[in-house]
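# Here's a sequence, model it:
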Amino acid sequence: MFKIFSRIAAALSRRLGIRASTLELPGGLSLKPPSDLDLTFQTIPAYDEQEQVIARWHGDQLQYFVSVSRLPAGYLDAEPYLAGFERDLRQAWSELLVGRQSSYKARGGLRGTVVEYSKPAKGDTPEVTLVIHFIADGKASFVATATPVASGAVALVFDETVRMLQSAAVARPDAGPGEITRDEDELVGAWVSEDSLPDGRTISSMLELKRDLSFDTTVSMQGTVIFSATGVWSKYTDDIHWTYLHSSPELPAEKREDDDRIVSVTESALTLKSALSGRERVLRRVQAGKCAVLRCLHD
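From the prediction side, this is the model:
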């Protein structure tokens, strides 16, 4: 991964496109970037032979490029999406630094959230920086990944891409999403379980895994809610990682993150094994909206 940036810089000593004042992107996003930004919309073969990206130039030298994709329906909240992205990046990089963060309003009612991530230089491996934008308007959402290439471009990319994406508007609301799929998608939905305690009482749980990588859960005993929580989740290989953001009663700090091992998953059933307790539980899928989820336990 780290060698690709030097290959890109070496491969691009000339433009493969013409300067653009308006950019119409395949996912339905339109940009009218500031005129002082010298941009083209083109392929960069050393990065991807088919995907077109926004390339920022200084003369004939490539400074950085921005890849923009439309997300599938349901990814409308920046916080859980970026939490999942950061977790994936931590798995890929042995060391991760989270730098500048900001939010902004864009043309056409869009709102953007931007975060800078970097992997420090180590030995002969140079520093790698990515600037990630999550842009949404309540109906559609996009992710933009800015990758510095030229020496010194890291100092430009955060502020310049904010200026660039502040000009964004959804030109085609009915445009389809990009080719983005996530391992988590097969688990999205509402799940319920029911267990009997040694004293004969029944404990029921509801778990809703949302497409934007947030979750809601409620635990009830004999019909009385004893615990509820919301948070964010992500899947990595056969493990689910949970981060509890809000709960009642409030969890202690050391229990606000947890992992479950996926023992099995089908269209109708999900078996999880807790990393903390070692206990397995079987959940079955229900159709959210057809009935109150906890009532589905007894249908």
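# contacts and neighbour counts: CA atoms only from here.
Noted.
# Output the contacting helices and strands for the strand or helix carrying Glu49.
Using DSSP states H and E, Glu49 maps to strand 48-58. Other helices and strands packing on strand 48-58, by 3 or more CA pairs under 8 Å, 6 or more residues apart in numbering; DSSP states H and E, are strand 39-44, strand 61-70.
# which one of these lies closest to Gly112?
Proximity to Gly112 (CA to CA) singles out strand 61-70 among these, at 13.1 Å.
# And that closest one, what does it pack against?
Against strand 61-70 (3+ CA pairs under 8 Å, 6+ apart) you get strand 48-58, strand 141-148.
# Comparing the ones you listed, which comes out most buried?
Highest mean neighbour count of the helices and strands packed on strand 61-70: strand 141-148, a mean of 22 (counted as mean count of other CA atoms under 10 Å).
# got the angle between it and strand 48-58?
Angle, strand 141-148 to strand 48-58, by axes from the mean of the first three to the mean of the last three CA atoms, to 10 degrees: 70 degrees.
# List of residues touching stretch 231-245?
80, 83-84, 87-88, 183-184, 209, 213-216, 229-230, 246, 256-263 (CA atoms under 8 Å, 6 or more residues apart in numbering).
# can I get the helices and strands packed on strand 48-58 in a markdown table with mean neighbour count and distance to Ser193?
Below are the helices and strands packed on strand 48-58 laid out as a markdown table (neighbours: other CA atoms under 10 Å; distance: least, CA to CA, whole Å):
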| stretch | mean neighbour count | distance to Ser193 |
| --- | --- | --- |
| strand 39-44 | 21 | 49 |
| strand 61-70 | 22 | 35 |
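# before we go on, could you also do this sequence so I can check it against the first one:
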Amino acid sequence: MAAESAVTTCFRHPQVESYVRCTRCDRFICPSCMREASVGHQCVDCVKEGARSIRQARTVFGGRIAAVPLVTYVLVGLNVVAYLVELARPSFEYRFAMLGTTPAGYVPEGVAHGDWYRLLTGAFLHLTPGEGTFGITHILFNMVALWNIGRVVETQLGRVRYLALYLLSALGGSVLELLLIPESYTVGASGAIFGLGAAYWVMGRRLGHDMREVNRYMAGLLLWLVISAGLTSWQGHLGGLLAGAVVTLAYAYAPRDQRRALVQAGVCVALLALLVALAWLKAASLTA
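So this is what the prediction gives:
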């Protein structure tokens, strides 16, 4: 009877005898629950708790280090899916393209008439074959640029900051289009990509990289901005570039202490509020 009372069992598997204790919580654990530790063994619960308490490494900009640029992959996928839908249903492009308002005499449509979603949805659409100057090369060029530069920027900023940068850049391009060319019908991710280009340049300076390569990329981006004045919407490109620069400057030069995330989020929220206010004021003037 005394021998039976001396038998101990695993706290997770009561049917299994165990004589080894977890070095952290001091509970008995069986071989399937044991995890090698620096001294002795720990149970799976203590290993999980320890992993949560370890401070995760972060980049200079405060982003969590991730080997897989998941957001970039998702953004490319969304653009490609939207393009396939455009090919299948041409009306889809017109329904969600960026449009501020229609000229007098046409059916009222656009942001000024309640289609606020166009400020973002237009940034996920592209010209289809036989449409405009570029056709299918429009999405090809944009997706190649997003694939190449987006992965670099995302690995430094982390997923949340990177997504905020991308969306605010896209919104900045659409808002400048609304302010300057409200009757123009535009599509394309170029505004967001120009924002990523600005981020790439700011990040290069902040990290002390060899700026010759970064400056060459930026010079090419600015050259395309000039060329696009006669081919596409330079307003969307410039708006995305400026918005991306503002956001990334906040990411790069915010205090590196507990206030960093607060300052970065505050700048993003302030920029969002400014863009929304400008869009609302312009929409009100167009419908006055």
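# Can you calculate the TM-score here?
TM-score for the superposed chains, counting by TM-score structural alignment, normalised by the length of the second structure: 0.23, backed by 124 aligned residues with a CA RMSD of 7.1 Å.
# Out of the helices and strands packed on strand 61-70 of the first structure, the one nearest Phe158 of the first structure is which?
That would be strand 141-148 among those, by CA to CA, at 8.3 Å.
# Tell me the buried residues in the helix or strand following that closest one?
Downstream of strand 141-148 of the first structure, the next assigned helix or strand under DSSP H and E is helix 154-165. Judged by neighbour count (16 or more other CA atoms under 10 Å), helix 154-165 of the first structure contains these buried residues: Val154, Val157, Phe158, Thr161, Val162, Arg163, Met164, Leu165.
# Just send those residues back as CSV, with distance to Val115 of the first structure too.
Below are these laid out as CSV (distance: CA to CA, whole Å):
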residue, distance to Val115 of the first structure
Val154, 13
Val157, 11
Phe158, 8
Thr161, 11
Val162, 11
Arg163, 14
Met164, 15
Leu165, 14
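# Can you pick out the most distant pair from these?
Val154 and Leu165, at 17.0 Å, using CA to CA across those.
# returning to what we had before: kindly calculate the angle that the strand holding Glu49 of the first structure makes with strand 61-70.
Going by the same axes, to 10 degrees, strand 48-58 of the first structure makes 130 degrees with strand 61-70.
# For Leu179 of the second structure, what is the enclosing helix or strand?
helix 159-180.
# list the helices and strands that helix packs on?
For helix 159-180 of the second structure, the packing partners by 3+ CA pairs under 8 Å, 6+ apart are helix 70-88, helix 118-121, helix 190-207, helix 234-253, helix 260-286.
# Flag every buried residue along it.
159, 161-179.
# okay, now the spatially closest residue to Trp201 of the second structure that is not a sequence neighbour: neighbour count?
Counting by CA to CA, 6 or more residues apart in numbering, the nearest residue to Trp201 of the second structure once its immediate chain neighbours are dropped is Val214, at 5.9 Å. Number of residues near Val214 of the second structure (other CA atoms under 10 Å) recorded here: 18.
# Do I have it right that Val214 of the second structure meets Gly204?
Yes - contact criterion CA atoms under 8 Å: Val214 of the second structure and Gly204 qualify, at 6.7 Å.
# residues contacting the nearest residue to Val66 of the first structure once chain neighbours are set aside?
Once flanking residues are discounted, Val66 of the first structure sits nearest to Ala146: 4.3 Å by CA to CA, 6+ apart. Residues in contact with Ala146 of the first structure, defined by CA under 8 Å, 6+ apart, are Tyr64, Phe65, Val66, Ser67, Leu130, Val131, Ile132, Val157, Thr161.
# Redo the residues you listed as CSV? Include distance to Glu194 of the first structure.
Listed next are the contacts of Ala146 of the first structure as CSV, based on distance: CA to CA, whole Å:
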residue, distance to Glu194 of the first structure
Tyr64, 53
Phe65, 51
Val66, 48
Ser67, 45
Leu130, 44
Val131, 44
Ile132, 41
Val157, 51
Thr161, 49
